[in-house]
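Q: fold the following and give me the result.
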Amino acid sequence: MEKKEKIVVGISIGDLNGIGIEVILKTFEDKRMLDFCTPVLFGSTKTVSYHKKQLNSEVNIHGIMSINQLTHGKVNLLNIWKEEVPIEFGKSTKIAGEYALKSLEAATQCLKDQTIDLLLTAPINKENIQSEEFAFAGHTEYLESKLKGESLMILMSDSLRVGLITGHIPVSEVANHINHQLIEQKVNLMHKSLVEDFGISKPKIAVLGLNPHCGDKGVIGKEDDEIVRPSIAQIKETGKLVFGPYAADGFFGSDTYQQFDGILAMYHDQGLAPFKAISFGNGVNFTAGLSEVRCSPDHGTAYEIAGKNKANETSFKEALFSGIEIFKKRSEYKKLVRNRLAVK
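A: Next up, the predicted model:
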């Protein structure tokens, strides 16, 4: 491998029948992107060439057989497989899921080995990727099993960062998972990420209530009064600027969210539905709390437009820039901490 000059961004190509490869190619149609990073796709030149032909893409792809052959100033593609893989745009197939996993596994291994600096993941289909090797609800849970640390899913844009106290679980099970230990864990993860990954020294964090109107003093549920409020009060005693609980509807409807650096929602759709209403198309999914940096766009495989050259690459491009910025902030923080320790 050449002497490292730029941040190396590893990219898993996602479901082969979706829009993942399309948004990757469209992102690097602008050659100026190579001024910010050195990308390396994990897949196959045959597979990517098939997509290029379908999309009339002229992006120059530099095929390599080893990560040590990576070349700065080019869009590298590390060949993980050599065989032809059938592409059926817009269809969920078992084989597309199998090869999406091959790409993700190889990219994750390089992330662990630190031969890439950060990981950018194109969308997968959570159903067809399931196997003995991948028995997870999504990227977040898979990466938590492979890397050090505890994960916190954060959906972010320029003006909004929403984390989840519970992740990919059925709504019927949410209340049973909410407890003081979990709330404290997620607040601590959010606080740590805001300080280390975003450079905010004294972050303000809002916590949303579980029930409508935060339970209306027990009329619509007791969890907010018996679990959430006492947990927030106890966390405040540690010096963290944490506030709530807030009723989710009024919180977003009144723009109160703009007063906070980070927001923790109790469950998936409580946080992600308003986030996507406000920021869809420009949002980024960031997996905080882990030893390495991973980002992804805020959309899925979009089978309905796959292969039609209609996909918008904005969210993927935002994920790329966000990952680079987070990697830089985290590196700066680590350097600052080392210098402080050295002075002591």
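Q: C-alpha from now on. contacts and neighbour counts both.
A: Will do.
Q: now the host helix or strand of S145, how far from the centre of its chain.
A: Remark: S145 resides in helix 139-146, with elements defined by DSSP states H and E. Centroid separation for helix 139-146 versus its chain: 11 Å, with Cα atoms, centre = their mean, to the nearest Å.
Q: so for that helix, what gets flagged as buried?
A: Of the residues in helix 139-146, H139, T140, E141, Y142, L143, E144 count as buried by neighbour count, 16 or more other Cα atoms under 10 Å.
Q: now do the buried residues in the next helix or strand after that helix.
A: Per DSSP H and E, the first helix or strand lying C-terminal to helix 139-146 is strand 149-156. Applying a neighbour-count criterion of 16+ other Cα under 10 Å, the buried positions in strand 149-156 are E150, S151, L152, M153, I154, L155, M156.
Q: show me what contacts the fifth one?
A: Contacts were defined as Cα atoms under 8 Å, 6 or more residues apart in numbering; by that measure I154 touches R161, V162, G163, L164, N285, F286, T287, A288.
Q: and this one, so I can compare the two:
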Amino acid sequence: MKKAENIIVGISIGDLNGIGSEVILKTFEDTRMLEFCTPVIFANVKILSFIKKNLNSEAALHGIDRIDQLVKGKINVLNVWKEGVDINFGQNDDVVGKYAIKSFVAATAALKEGLVDVLVTAPINKYNIQSEDFKFPGHTDYLDQELEGNALMFMIQDNLRVGLLTDHIPVTDVAKHLTEKLIIQKIETINKSLKQDFNITKPKIAVLGLNPHAGDNGVIGNEEEKIIRPTIKKLFDKGIFAFGPYSADGFFGSGQYEKYDAVIASYHDQGLIPFKTLSFGAGVNYTAGLNKIRTSPDHGTAYEIAGKGIADFNSFKEAVYLAIDIYNSRNEYEVLVKNPLKTKEKQL
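A: This next block holds a predicted model:
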């Protein structure tokens, strides 16, 4: 198993006109972070130095042209491009969007090739990243294509873990996407993630209903009775401890979520509104279900405060910590699965 400082954290720069660069620099200004990992920022050292100067950051950047030139104990910046880019904080800019994707695609390639151990992505603007070469709604959909497995949006803050059956689709389309196949796939993905990524031996998963009051036994919609409840029973009979469907309106406010290792919501806002309310800016977006590890902060580009030096970097820092923790957990899980008797003897 790698020592802490040998864990290489690849970082995509995100939208250069947003707060991504600021939260990255603030995270690694604290040199103690370099005891936990070796960061490699996929960007351009001259541009990041310009942003650093604008923010009066004390982060010491080390520019490299190849990833094998990285230095432990340094904030490495891999030059993905050489040319200059005009930075206008707070502005939506299609050119800047193209560089955000250049960074992300290069970082993903390095992750696939094992040149970095984990990937942490700074926020992008979903509108200015679109092009003939990149036609994805965001990071997760591209990673789902490039990496093995089935991507699932999993929001994490300590013991609060919220997954989604459907994510970036219109609310009007949610019901028709809720099939038995999808529900089984997503719950199995969460169950596996809880075991291998969070060291939970027998996970308990709560499933929220789609309709108000979880359908009230078919009075307010029938998706719960026709699809969700029978699928949960099928999974339970297979040995996956899934429970529900529960009425979503009081589930978080009553503290009921604390009885479970994860909660899975039917659609984006059903899960993310309570999550972001409870996580107080320390939440992390983790892409579960893939053969590689990717995390990101739970916020966007925040154009309205970009370049002002006032961005809260806590969520990004937590994203780095979580990526490292999951990397270590997966290594331990692999050892346990491959050598269960040996691991048990070691514990004794």
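Q: tell me how they score on TM after superposing.
A: Structural agreement between the overlaid chains, expressed as a TM-score with TM-score structural alignment, normalised by the length of structure 1, amounts to 0.97; 341 aligned residues with a Cα RMSD of 1.4 Å.
Q: same list (the contacts of I154 of structure 1) but as a markdown table, adding secondary structure, distance to K222 of structure 1 and neighbour count.
A: Supplementary listing: the contacts of I154 of structure 1 in a markdown table, determined by DSSP: H, G, I helix; E, B strand; the rest coil; distance: Cα to Cα, whole Å; neighbours: other Cα atoms under 10 Å:
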| residue | secondary structure | distance to K222 of structure 1 | neighbour count |
| --- | --- | --- | --- |
| R161 | strand | 27 | 26 |
| V162 | strand | 24 | 27 |
| G163 | strand | 23 | 29 |
| L164 | strand | 20 | 26 |
| N285 | strand | 31 | 28 |
| F286 | strand | 32 | 26 |
| T287 | strand | 31 | 24 |
| A288 | strand | 30 | 25 |
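Q: related to what we said a few turns ago, the helix holding S145 of structure 1 to strand 149-156, inter-axis angle?
A: Taking axes from the mean of the first three to the mean of the last three Cα atoms, to 10 degrees, one finds helix 139-146 of structure 1 and strand 149-156 inclined to each other by 160 degrees.
Q: which residues touch stretch 163-174 of structure 1?
A: With Cα under 8 Å, 6+ apart as the contact definition, stretch 163-174 of structure 1 has outside contacts at 137-138, 152-155, 177-178, 182-183, 186, 190, 262-268, 271.
Q: now, which of those lie within strands?
A: The subset of the contacts of stretch 163-174 of structure 1 located in strands under the criterion DSSP state E comprises L152, M153, I154, L155, G262, I263, L264, A265.
Q: now, which of these sits nearest I235 of structure 1?
A: Distance from I235 of structure 1 was checked for each of these by Cα to Cα. The minimum falls on L264, at 13.8 Å.
Q: contacting residues for that closest one?
A: Remark: with contacts taken as Cα under 8 Å, 6+ apart, L264 of structure 1 is in contact with V162, G163, L164, I165, K186, V187, I205, A206, V207, L208, G271.
Q: picking up where we left off before, among the contacts of stretch 163-174 of structure 1, the buried ones, what's the PyMOL command?
A: Listed next is the PyMOL selection for buried residues among the contacts of stretch 163-174 of structure 1, using 16+ other Cα under 10 Å:
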select buried, resi 138+152+153+154+155+178+183+186+190+262+263+264+265+266+267+268+271
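Q: just to revisit the earlier point, restricted to helices, list the contacts of L264 of structure 1.
A: K186, V187, G271 (DSSP state H).
Q: okay if I get the residues you listed as JSON lines plus distance to I13 of structure 1?
A: Listed next are these as JSON lines, based on distance: Cα to Cα, whole Å:
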{"residue": "K186", "distance to I13 of structure 1": "29"}
{"residue": "V187", "distance to I13 of structure 1": "32"}
{"residue": "G271", "distance to I13 of structure 1": "27"}
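Q: of the residues you listed, which is the nearest to T121 of structure 1?
A: For those, with T121 of structure 1 as the reference and Cα to Cα as the criterion, the closest is G271, at 21.2 Å.
Q: thinking again about what came up before, once aligned to structure 2, how far is the helix holding S145 of structure 1 on average?
A: Average distance between helix 139-146 of structure 1 and its aligned residues in structure 2, after superposition and using mean Cα distance after the TM-score superposition for structure 1, equals 0.7 Å.
Q: output the contacting helices and strands for that helix.
A: Under the contact criterion of 3 or more Cα pairs under 8 Å, 6 or more residues apart in numbering; DSSP states H and E, helix 139-146 of structure 1 touches strand 149-156.
Q: my guess is F243 of structure 1 contacts V187, does it?
A: No. Distance between F243 of structure 1 and V187: 10.6 Å, which falls outside the contact criterion (Cα atoms under 8 Å).
Q: no more questions from me, cheers.
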